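A.B. asks: just to be clear, the model below is a prediction. Sequence and coordinates:
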Amino acid sequence: MDYRSLGKSGLKVPVLAFGAGTFGGKGPLFGAWGSTDVTEARRLIDLCLDAGVNLFDTADVYSDGASEQILGAALKGRRHAALISTKATLPMGDGPNDAGSSRFRLIRAVDDALRRLGTDYIDVFQLHAFDAGTPVEEVLYTLDTLVRAGKLRYIGVSNFSGWQIMKTLAVADRYGWPRYVANQVYYSLLGRDYEWDLMPLGLDQGLGALVWSPLGWGRLTGKIRRGAPLPPESRLHETARFGPPVDDDHLFRVVDALDDVAGETGKTVPQVALNWLLHRPTVSSVIVGARNAEQLRQNLGAAGWKLTPEQVAKLDAASAVTMPYPRFPYQRQQGFARLDPPLPHADAASA
């Protein structure tokens, strides 16, 4: 397994991470993702650690805390071998202080996560969404306090817009508080919006991308084909409503290209889709999930090899969409592109 720096930090993370969203199985979304118990979680973590995958991602809202509990129990006795990433900010109850990033909420959320995980520190802690109702200074001062207390090692964000990240980084720099080093983002061949503004921001400011839903909410598993019904085992009809819509023509154009490249490489469709992400600028780690050992082994096979430039170009072309304003002039007009050249695709830009 290859390792990269997490953004502009000294922490090394594996290029593939394991997402524990399938642990617990509570609620309509997480119940559709999976219902892994502690026994099965230990098997999956064994496979991950044997393959060099030591970063495990979860969140307090995943199955209402059950994901953190199961992950902690499965790591008992080997916490030192793992990096734990978790998130908070989204609602965990109906009370007025059960959501957000206030000092009250963050301190309680971190303490609750530590208790559920059975640990005394979190390696990477991310705000799960921007809280417009809490002053940025309050959020960052609280995170600084938690870092100084040894409860958090590194901090990051997820689902923030570019201006929200830049505002908070400016405040952190002003007061000498810890900077975000991670940005957990939705990114896939079916959802390249990350490239428009958040990727250039990550390159400029030193944020490493932790990619979630890299198979486009299950659309790039290789089981969905043009003109064919969803296979009986597919859970796309249960989960797709939680994610961004995808036009059928665009979906099948990408799937056709993936089929071609899979045939050329001898790899599976999801392995090709994941490998494409591994070599994109700013990507520190791609978070993969699995409901069973065979699915996990397949996903782990996405690392350790590279697509050719021609294969990357084929996937780029099939998945390309017109960027929204103000980005589209840079895509279509030479004068704009001269001022802001395209981002590099080399692996050096990923570190």
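C.D. replies: Received, thanks.
A.B. asks: please make it C-alpha for all contacts and neighbour counts, starting now.
C.D. replies: OK.
A.B. asks: for the protein, longest helix please?
C.D. replies: The longest helix of the chain (DSSP state H) is helix 248-265.
A.B. asks: and after that helix, which helix or strand comes next?
C.D. replies: Heading C-terminal from helix 248-265, the first helix or strand you meet, by DSSP states H and E, is helix 269-278.
A.B. asks: and the next helix or strand after that next one, what other elements does it pack with?
C.D. replies: Remark: after helix 269-278, the chain's next helix or strand is strand 283-288, criterion DSSP H and E. Other helices and strands packing on strand 283-288, by 3 or more Cα pairs under 8 Å, 6 or more residues apart in numbering; DSSP states H and E, are strand 3-5, strand 12-14, strand 16-19, strand 208-212, helix 269-278.
A.B. asks: next one for the comparison:
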Amino acid sequence: MLSFQDVCKRYPDGTTAVDQLSLDISHGELVALIGPSGCGKSTTLRMVNRLVEPSSGTILVDGRDNRAYHPVELRRRLGYVIQQVGLMPHLTIAENIAFVLRLQGVAPKQRRRRAEELMHLVGLDPGLYLDRYPRELSGGQQQRIGVLRALAHDPDIILMDEPFGALDPLIREQLQDELKRLQKTVHKTILFVTHDMDEALRIADRIVLMRDGRIVQAAEPEQMLRAPADAFVAEFIGRHRMLRQASEVAVADVMIDNPVTMEVHAGLAQALERMRQRRVNSVMVVDSGGRFAGVARLEDVTRALEQGLPMRVGDVARWAQTAVHPDDPALNAMRQMLWYRVDAVPVVAEDGTLAGLVTRSALAGVLDDALRVTGAEPLAEAR
């Protein structure tokens, strides 16, 4: 869909803005370019629509060298959204949205119909807004119109250059969420430049972090958080974000929701056979209503059987030293494991029912990488 092949941009003074950049962006993918000021992210974006010409290398748009297009034709094929919005103040909202359609010779009624369709996509009433002028809209509403104008002629690729940078944080978050929702509906390929890592993590399918004109790491947000390529990436993301990412994971996200269970009235031999089949050394014991009644451990079940005691599994179940709620932070479960020196913690809902089980291994897969980046002691070494 969009491909950069060894692309460079050098200026006459010897400055290299983009250096041997190679990147393939798939159809329907939202890729965020991010990095410190002067890293080449905006230059990279502007080379796509030839506002900046590359010094060497090739940029393919739909498999065709973008230099094969006339610049005007190319720019009409692409959508473009910038921070300053750029709505024309003397045109109505409907006319702004359909401006490129007018240049393409689309009939007025069709242009109006297209503007109405797009307004519904972002939750704005066409009857209320289409005949207004940009000055009559808030900043957030104007930015929505800027996005709709980029969509109006149905381009396959949309370029967005820090489109939400001038808005206050609350409006920015609303528009970020709206963009993600819109992307699921229209399935456009979007190249999005931002200086804000929180924004990139929130909206992107893949993040491309640049430094000195080169790509340092290109990865999905989760992968970049869990496995930053080097110290620069970790520092740019921010160590505090790593820890916050770990602390924001809920118990419900990491728990095993179908642990091995037995009802309190089940026999000891049945419990032993269940443990053998499932290759575990304990079972969660519940009453007939699914309420947690304790943990039956292999050694306790075996001892009772050897003694020939007429007991049920509920009789040997021990109440757990600790339990967590599904909505608790997963780090709480980790702390409980370390404090009580156990390998698993039952997850009990407010009504007392067993919701699941958090194990050390389940926690480790989600939290270890984030904790390593912060310098905290990993789970596997924290005994």
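C.D. replies: Good, I have the coordinates. As the structure is a prediction and not an experimental result, all values here were calculated from the model.
A.B. asks: what's the TM-score here?
C.D. replies: For this chain pair, the superposition-based TM-score is 0.34 by TM-score structural alignment, normalised by the length of the first structure; 181 aligned residues with a Cα RMSD of 5.8 Å.
A.B. asks: helices and strands around the longest helix of the first structure, which ones?
C.D. replies: When contacts are defined as 3+ Cα pairs under 8 Å, 6+ apart, helix 248-265 of the first structure sits against helix 269-278, helix 309-319.
A.B. asks: buried residues, the first one. List them.
C.D. replies: To tie it back to what came earlier, the one meant is helix 269-278 of the first structure. Buried positions in helix 269-278 of the first structure, judged by neighbour count with 16 or more other Cα atoms under 10 Å: 269, 270, 271, 272, 273, 274, 275, 276, 277, 278.
A.B. asks: sorry, back to before: could I get the helices and strands packed on helix 248-265 of the first structure as CSV with distance to residue 106 of the first structure?
C.D. replies: Compiled in CSV, those are given as follows (distance: least, Cα to Cα, whole Å):
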stretch, distance to residue 106 of the first structure
helix 269-278, 32
helix 309-319, 38
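A.B. asks: which of those sits closest to residue 248 of the first structure?
C.D. replies: helix 309-319 (12.3 Å; Cα to Cα).
A.B. asks: which helices and strands does the closest one pack with?
C.D. replies: Using 3+ Cα pairs under 8 Å, 6+ apart, the elements in contact with helix 309-319 of the first structure are helix 248-265.
A.B. asks: how about the helix it packs on: buried residues?
C.D. replies: Using 16+ other Cα under 10 Å as the burial criterion, the residues of helix 248-265 of the first structure that qualify are 251, 252, 254, 255, 256, 257, 258, 259, 261, 262.
A.B. asks: skip ahead from the helix or strand harbouring residue 167 of the first structure and say which helix or strand is next.
C.D. replies: Using DSSP H and E, residue 167 of the first structure maps to helix 162-175. Next helix or strand after helix 162-175 of the first structure toward the C-terminus (DSSP H and E): strand 182-186.
A.B. asks: which SSE is immediately downstream of that next one?
C.D. replies: Using DSSP H and E, the helix or strand that follows strand 182-186 of the first structure towards the C-terminus is helix 198-205.
A.B. asks: name the residues of that next one that are buried.
C.D. replies: For helix 198-205 of the first structure, the neighbour count (16+ other Cα under 10 Å) marks 198, 199, 200, 201, 202, 203, 205 as buried.
A.B. asks: count of residues packed around the residue nearest to residue 12 of the first structure when sequence neighbours are not counted?
C.D. replies: Spatially, and ignoring its direct neighbours in sequence, residue 12 of the first structure is nearest to residue 5 (4.5 Å; Cα to Cα, 6 or more residues apart in numbering). By other Cα atoms under 10 Å, 21 other residues sit near residue 5 of the first structure.
A.B. asks: residue 5 of the first structure is in contact with residue 13, isn't it?
C.D. replies: Yes - in this structure residue 5 of the first structure lies within contact range of residue 13 using Cα atoms under 8 Å: 6.2 Å.
A.B. asks: any common contacting residues for these two?
C.D. replies: residue 284 (Cα atoms under 8 Å, 6 or more residues apart in numbering).
A.B. asks: and residue 293 of the second structure, what element?
C.D. replies: Counting by DSSP H and E, the element that carries residue 293 of the second structure is strand 292-297.
A.B. asks: outside of the next helix or strand after that strand, which residues touch it?
C.D. replies: Using DSSP H and E, the helix or strand that follows strand 292-297 of the second structure in sequence is helix 298-306. Helix 298-306 of the second structure is contacted by residues 268, 269, 271, 272, 275, 281, 282, 311, 313, 316 when judged by Cα under 8 Å, 6+ apart.
A.B. asks: what helix or strand is the fifth one on?
C.D. replies: Going back to what we said before, that points to residue 275 of the second structure. Element membership for residue 275 of the second structure (DSSP H and E) is helix 268-278.
A.B. asks: can you tell me how far the residue nearest to residue 12 of the first structure is from residue 283 of the first structure?
C.D. replies: Look at residue 5 of the first structure and residue 283 of the first structure: by Cα to Cα, to the nearest Å, they are 10 Å apart.
A.B. asks: go on, residue 42 of the first structure?
C.D. replies: On the measure of Cα to Cα, residue 42 of the first structure and residue 283 of the first structure end up 27 Å apart.
A.B. asks: equivalent analysis for residue 140 of the first structure, please.
C.D. replies: According to Cα to Cα, residue 140 of the first structure stands 24 Å off from residue 283 of the first structure.
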